[in-house]
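Peer 1: following is a predicted model, sequence given first.
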Amino acid sequence: MSHALHSADLNVLNAQTKLPLVAGLAVKLAVRVTTWETRRKTRRSLKELEPHTLHDIGLDRLSAQAEATKPFWQD
């Protein structure tokens, strides 16, 4: 079972404006770290996809490699 939040949940948390300062900062940090972890896992998985699977999702090998080699903090 995954404990990861979905992007819609992250957006709701990140948009909370009535939180105390420290709680708001903690939520923003949690959203950022979760986003980074999702990117890291996705990019690692992208390296392992077979060519036919890449084709199914509309990517070629060069595009997949370019995305997979980006650092987790980079969009």
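Peer 2: Thanks, I have it.

Peer 1: use CA for all of it now, contacts and neighbours both
Peer 2: Fine.

Peer 1: from Val27, how far out is the residue lying farthest from the centre of the chain?
Peer 2: Distance from the centre of the chain peaks at Pro20, with 26.2 Å (Cα atoms, centre = their mean). With the distance defined as Cα to Cα, to the nearest Å, Pro20 ends up 11 Å from Val27.

Peer 1: take this one as well and set it beside the first:
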Amino acid sequence: MNMHKVALQSFHLPKALRAPAPGLLRQAWHKLQRWNELARQRRQLAALGDDMLKDIGRSRADIEWEANRPFWDDPDRQ
């Protein structure tokens, strides 16, 4: 029996962690990409001028609140 099977049987890992490694890596990669996108969008929002904020119907306070959220705080919770 290989070490991977021994580890899975010994520690009773949750089902999500028993997925093949490429699947876990893919999920982690997608999560990192999503977090990077959220951080980029929030930086762009923070860089908008007051005239642009008025055009989209947002106040500076709204944008500051959104821009200060941590990158992992995903409103879509994918």
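Peer 2: Happy to help now that I have it. These numbers come from a predicted model, not from an experiment.

Peer 1: quick one: residues contacting the residue farthest from the centre of the first structure.
Peer 2: By Cα atoms under 8 Å, 6 or more residues apart in numbering, Pro20 of the first structure lies in contact with nothing.

Peer 1: over to the one 5 residues further on?
Peer 2: Applying Cα under 8 Å, 6+ apart, one finds that Leu25 of the first structure lies in contact with no residue.

Peer 1: now do the strand or helix carrying Gln65 of the first structure: everything it contacts.
Peer 2: Using DSSP states H and E, Gln65 of the first structure maps to helix 61-68. With contacts defined as Cα under 8 Å, 6+ apart, helix 61-68 of the first structure is touched by 43-44, 46-47, 51, 54.

Peer 1: who wins on neighbours among those?
Peer 2: Counting neighbours by other Cα atoms under 10 Å, Arg43 leads the contacts of helix 61-68 of the first structure with 20 neighbours.
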